[in-house]
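Colleague: Pasting a predicted model and its sequence here:
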Amino acid sequence: MSAQQLDVKKSWQAIRRQRLLVAAIAAVGLLAGIGYAYLRPPMFNASALVVLPPPPQSATGSTVSTQSIETQVYIAESGPVLLSAGQNVTPQLSTEMTRERVKATAATDDVIRIDAKGTSAKQAIELANAVAQVYLVFITTDQKLPGDLGKRTGARMLEQAVNARGGSMLVHTGIYGGLGAVLGAVAGAILALARARGDRRLRLRDEIADAVGLPVLASVSSYRATDPSDWANLLEHYSPTAVDAWALRKVLHNLALDARTGQQVSLTVISFADDHKARPLGPQLAAFAGSVGISTSLVVDQHHDKPSGAVALEIHLVLVDRDAPHLDDSERTTRTVIALSAGTVTAEELARLAVATVADDRTIDGLVVTDPDPFDRTIGRVAQSQRRTGSRLPTLLTGTARRTR
């Protein structure tokens, strides 16, 4: 896959990941477009036609040109005509506004078409007829005008404006609202890409694995626990989905914690104290192991939640500070994993935690990702050197199932 394809794919994933932001800005653009449409209501269009007499013929039968259609169009759009026409409509219009709303064109060599716009059908009709009538007054007067226009031309109104076109508020708001939504979506996409460019948090399983050179053992949906009753419910009544149950079983199997050998084994689950989605992984593992017949106890801050009888699996939950992780006071165990949620940890923070764990004479056996990015199709178990060879690599067809409560 080329670098350009990767950039396009990552950009599209960044936009999809922040689709709510893009949708919100698009909605703002839609509302802004509709508001603009109401502030600038749709214009009605009306047209009037003025016909000029054919040029007179000489005694020899040849046509004598006494008028120029371009000159007549220029006169129809001249300041004096527009000033007088604007004063003859209700409400009155200034010369500048009348000039914006009136357009005279040569329909043929003898017919001038006068198009006028108005905020209502009545205003558009009145303005088109007013310009035509004032123009007729100007070209049929006896006063001195440029060229041969001092003579009466015999021009007359060919067709008065009686109907107006357009003015549909529904179409008008639809056009401006749609345009605003499109512009808002584009702006939202640009903002999403800008935020993604400056976001150093790890979201993909391959990125998380590459940050510390450790495999991702599994991905699990987090259990939302906000108060003591939620934690009690998790420990007593946790019922994972089939996908999560399989992922938790893989964690136990990969760490050799599911074998019923009679020997006591232990596991430390390390996560950042402020990573609310990763903190429940230890209790989730403990509750699941108990549900499949493995006698399990949970140790939190040296306090045991221990069932009666012998314990085959002891799970220690260790929470560390993101900026200064330390594991000095925690008990040693046979296995150690780091739990983190996608999109909450940078490579530097994860590496700092790994260094602190190794400095405490512990071996990290792997990573567990909670709430993986829904657009992540990587597995986090292929070495970075293998991915650089360009060979076809395994990908996830689906993510983890989402829990609804």
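Modeller: Structure received. Numbering: from 1, shown residues only.
Colleague: make it CA atoms for all contacts and neighbour counts henceforth
Modeller: Noted.
Colleague: Walking through the protein, point out its helices one by one.
Modeller: Here the chain has its helices, by DSSP state H, at 3-17, 19-39, 69-76, 79-87, 95-101, 121-139, 169-198, 205-212, 228-237, 242-254, 281-291, 347-359, 384-387.
Colleague: in the third one, what counts as buried?
Modeller: Just to be clear, that refers to helix 69-76. For helix 69-76, a neighbour-count test (16 or more other C-alpha atoms under 10 Å) marks Ile69, Gln72, Val73, Ile75, Ala76 as buried.
Colleague: how much space between the first one and Tyr135?
Modeller: Looking back up the chat, that one is Ile69. Per C-alpha to C-alpha, to the nearest Å, Ile69 is found 13 Å from Tyr135.
Colleague: also this one, for the comparison:
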Amino acid sequence: MTEEAVDLRSMWAVLRRRTAVLLVAALLGAAAGVGLLVLVPPAFTSTSVVLLPAVSQSGSGRMGGYDAETQVLIVTSSEVLSRAARTVKPSLPVSEVADRVSVDAPASAVLRITAAGTTGARAEALASAVAGALVAYLEETRGTLLAAQRGQLQERLDTLVASLDAVTAEITATTARIARNGSTTTAGLADAAAVADLTAVRASTVLDVEALRKQLAGEGDTEASVPAGATVIQAASPGTQSGFVTDVLLHVLGGAALLLVLTASVVITANRRDPKLRSRDEIADSVGIPVVASLRVRPPRTAGAWVDLLRTYDPDSADGWGLRRLLHGLVPDAGKERVSSGPFVLVILSMSGDPAGLAVAPQVASFAASTGVTTQLHPAQQPGSAATLWLACAQASKQGNLRPALTVAGGADAEGADAEGAAELVVRLVVLDRDAPLPDSASVAGHAVLLAVSSASATRRNLADVVVAVDRVGREVEGIVVANPDPLDRTMGRLAAPESTGSPALPTRITSRAAGGAGPARAPRLGDLEGRHR
């Protein structure tokens, strides 16, 4: 759980560092959503309502109903939609009409037809066309049913008339036999009974024939058993873009969210693949050396700007306090009567291609002089990438004191023992080639060696190469100064627990001074400077 929390915090920190990129991505996503909305605008919709009257069931007096699903299938059938497709102008393919039309049945005899179109007029025309096609189709179906039923009734009438004629003929023949044989004979009595039965049958048949003739004449309920014509009870409504505001919000917010998520994924993936060290803890743990100070810098680009930095550098209170704590440990006799014979030599290493790290040494020297410590900036070694700073130092060395207590060694004065002897603190700047660091043993000879590196400017391998190169000439990097730390970095640059020995101590004054001789003697290490400064 702890590792997951750390990973989430690191990802959140990465996203916060890329706030501007994410904001631009969100704006581009929103713009893309608006563009999609313009290219494919929400469809206009129009609605018409058709009423299917209830059917009277012949002979029962009851009213029948419709099956809603069946009626919906009728409307969406190719027979109805093809008629509508031919009616609208311009005509549409049947498949497109089927895609644009939806039908529902809010009641068993009511059909609601909704049509979509690119404009309000087209949506309204399509809804009207479909409703009209349905009414026409049902009217044709009704006419077909009436014709078929009339044919059936006519056939039944013809049959009944033929039967009536046969019964009448039979009654006539039987009546004639009774007249010949007499009504009192056994045969006459039988014929009389038969005549009575035939007379009843003829009367019933006559009634049926009259009823059929009335139906065929339109006086009966012949048409009542066939559905009456459907009626459009609501003409197609004006086409409107329903939910337009919702569509706009969905497109804008959806596009912004989608591109934001994709950009965040790319940023997180790219950060994981980036080998450069950002936080103070990462920098310290990469080589097992503590971060002793961190400060913000603005590396100049011209020689004149470098000279102005040496003359006027004035850090804010946070950076000033960090530098002051560092100097208290390095130069305990500042402002007092000199006890030791030589200056304290502070070697600050930086790598080529790191302008922020290059500016650390001039800022340390300028600040130390501003506190009253007699300081000399000594540019000792550079691979060519810091030529502008070296030119500025050469110009500054000819100008004398840039600010009270600050001098710059340049040219032949760079190795002058007399020049160094007049200062309490010598800040020696050594710039090493990032790809092949080869420090000169005389350049890194001093009381303390610090490495200046800016956040996200070096990899673990770059730092290790510098530390190993310094170790090969018999020196040791004892502390790291981080330039321009990540604003979201809340680490302190302490070493991992296995490498730490007890709780971190406050900076301790370094009192030893170089003994006389060819060069400064090795002073106590800066292990006591593990107090970190943001």
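Modeller: Perfect, I can see it now. These figures come from a predicted structure and were not determined experimentally.
Colleague: now what about the TM-score between them?
Modeller: After superposition, the two chains reach a TM-score (TM-score structural alignment, normalised by the length of the first structure) of 0.87; 387 aligned residues with a C-alpha RMSD of 2.7 Å.
Colleague: mind listing what the nearest residue to Leu52 of the first structure once chain neighbours are set aside touches?
Modeller: Of all residues not flanking Leu52 of the first structure in the chain, Ala155 sits nearest, at 4.5 Å (C-alpha to C-alpha, 6 or more residues apart in numbering). By C-alpha atoms under 8 Å, 6 or more residues apart in numbering, the contact list for Ala155 of the first structure reads Val50, Val51, Leu52, Pro53, Leu136, Ile139, Thr140.
Colleague: So which of those is the closest to Leu285 of the first structure?
Modeller: Nearest to Leu285 of the first structure among the contacts of Ala155 of the first structure: Val50, at 88.5 Å, using C-alpha to C-alpha.
Colleague: I'd say that closest one and Ile112 touch.
Modeller: Yes - the pair Val50 of the first structure / Ile112 is scored as a contact, 5.2 Å apart, by C-alpha atoms under 8 Å.
Colleague: Tell me how far the aligned residue in the second structure for Arg197 of the first structure lies from Leu327 of the second structure.
Modeller: Arg197 of the first structure maps onto Arg272 in the second structure, with residues paired by TM-score structural alignment. Distance, Arg272 of the second structure to Leu327 of the second structure, by C-alpha to C-alpha: 37 Å.
Colleague: Same check on Ala115 of the second structure?
Modeller: Distance of Ala115 of the second structure to Leu327 of the second structure, computed by C-alpha to C-alpha: 82 Å.
Colleague: Looking only at neighbour counts, state which of the two leads.
Modeller: Ala115 (28 against 21; other C-alpha atoms under 10 Å).
Colleague: which ones are touching the more buried one?
Modeller: Going by C-alpha under 8 Å, 6+ apart, Ala115 of the second structure touches Thr45, Ser46, Thr47, Arg100, Val101, Ser102, Ala123, Glu124, Leu126, Ala127.
Colleague: Show me what the third one lines up with in the first structure.
Modeller: Under the alignment (TM-score structural alignment), Thr47 of the second structure pairs with Ser47 in the first structure.
Colleague: does that match really touch Gln160, like I thought?
Modeller: Yes - using C-alpha under 8 Å as the test, Ser47 of the first structure is close enough to Gln160 to be in contact (7.5 Å).
Colleague: between those two, which one's more packed in?
Modeller: A count of neighbours by other C-alpha under 10 Å puts Ser47 above the other of Ser47 of the first structure and Gln160, at 25 against 19.
Colleague: Tell me how many other residues crowd the residue nearest to the more buried one when sequence neighbours are not counted.
Modeller: Nearest in space to Ser47 of the first structure, with sequence neighbours left out and distances taken as C-alpha to C-alpha, 6+ apart, is Asp115 at 4.5 Å. Other residues near Asp115 of the first structure number 23, with proximity taken as other C-alpha under 10 Å.
Colleague: I'd guessed Asp115 of the first structure sits against Val73; true?
Modeller: No - assessed by C-alpha under 8 Å, Asp115 of the first structure is found out of contact with Val73, at 11.9 Å.
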